[in-house]
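> the following comprises the amino acid sequence and a computationally predicted model.
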Amino acid sequence: MNQGWTERQRPVRLERRLEFADYEATRDFLDRAASLSERVGIYPDMSFGRTYVNITLHAEDDATALGEPLRHFAREIDALLATEKTLDE
């Protein structure tokens, strides 16, 4: 898994916090993440403020490990960030 993601076990999930320079950058990222979610059918838990976004990808109910679709989605989020300027990089 790419740097920046934390894998947790109880419950099984991936988490990442992103920090942005301003609200405009945060909003742009959220719009592009929404488009990605609609395209692949994965809808993570996201919370955000003016300059940050917290993302949590939960494993399927009763799963003991994260599946490849969630790991792939995390890589797709990372690809979105490649064109964003975040403060955590």
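Everything's here; your move. Numbers count the residues shown, from 1 in each chain.

> okay, CA-based contacts and neighbour counts for the rest of this
Will do.

> correct me, but E19 touches Y52?
Yes - E19 is within contact range of Y52, at 4.3 Å (criterion: CA atoms under 8 Å).

> between those two, what contacts are shared?
Residues touching both E19 and Y52 (CA atoms under 8 Å, 6 or more residues apart in numbering) are T26.

> and the helices in the protein, which stretches?
For the chain, helices defined by DSSP state H occupy the ranges 23-40, 68-81.

> can you put these in a markdown table and add distance to M1 and mean neighbour count?
Shown next, in a markdown table, are the helices of the chain (distance: least, CA to CA, whole Å; neighbours: other CA atoms under 10 Å):
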| stretch | distance to M1 | mean neighbour count |
| --- | --- | --- |
| helix 23-40 | 18 | 15 |
| helix 68-81 | 7 | 15 |
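
> for comparison:
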Amino acid sequence: MNQSDWRERNRPARLERRLNFADYDHTRDFLEDMAGVSERLGYYPDISFGRTHVSITIHAEDGAECVDPARRALAGEVDALLARSQGASS
């Protein structure tokens, strides 16, 4: 996980990141890939999006004071998806 791209927040504990895309097609492709990752891992982060951006929030488990390694791994999966999608658009 690229720590500089994720913002770690407290109260409640969570990781946040905003991703920007060139156009709606790239945004849609990323969201479809993200859905597959969420299904595979069994965790669905909060996602909001517009035509050319996606905001993702990965919350810690209820009552936890920090984001656990499994959810941090999801952040790493998001980073990998983004890298692949940017490579495909180059």
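Yep, that arrived. Since the structure is predicted, the reported quantities are computational estimates derived from the model, not experimental observations.

> what distance do you get for the residue nearest the centre of structure 1 to R17 of structure 1?
Central residue check for structure 1 by CA atoms, centre = their mean: the C-alpha nearest the mean position is that of I55, 4.3 Å away. I55 of structure 1 sits 6 Å away from R17 of structure 1, going by CA to CA, to the nearest Å.

> I figured the residue nearest to the centre of structure 1 hits L30, correct?
No - using CA under 8 Å as the test, I55 of structure 1 is too far from L30 to be in contact (10.6 Å).

> which residues does stretch 35-49 of structure 1 contact?
V53, N54, I55, T56, L57, H58, L70, F73, E76.

> contact partners for the fourth one?
The reference is to T56 of structure 1. R13, L14, E15, R16, P44, D45, M46.

> any idea how far the fifth one lies from L36 of structure 1?
Pointing back at P44 of structure 1 there. 11 Å.

> how about the first one?
When distances are taken as CA to CA, R13 of structure 1 and L36 of structure 1 turn out to be 19 Å apart.

> before we move on, back to that, of all the contacts of T56 of structure 1, which two lie farthest apart?
Farthest apart among the contacts of T56 of structure 1 by CA to CA are R13 and M46. That separation is 13.0 Å.
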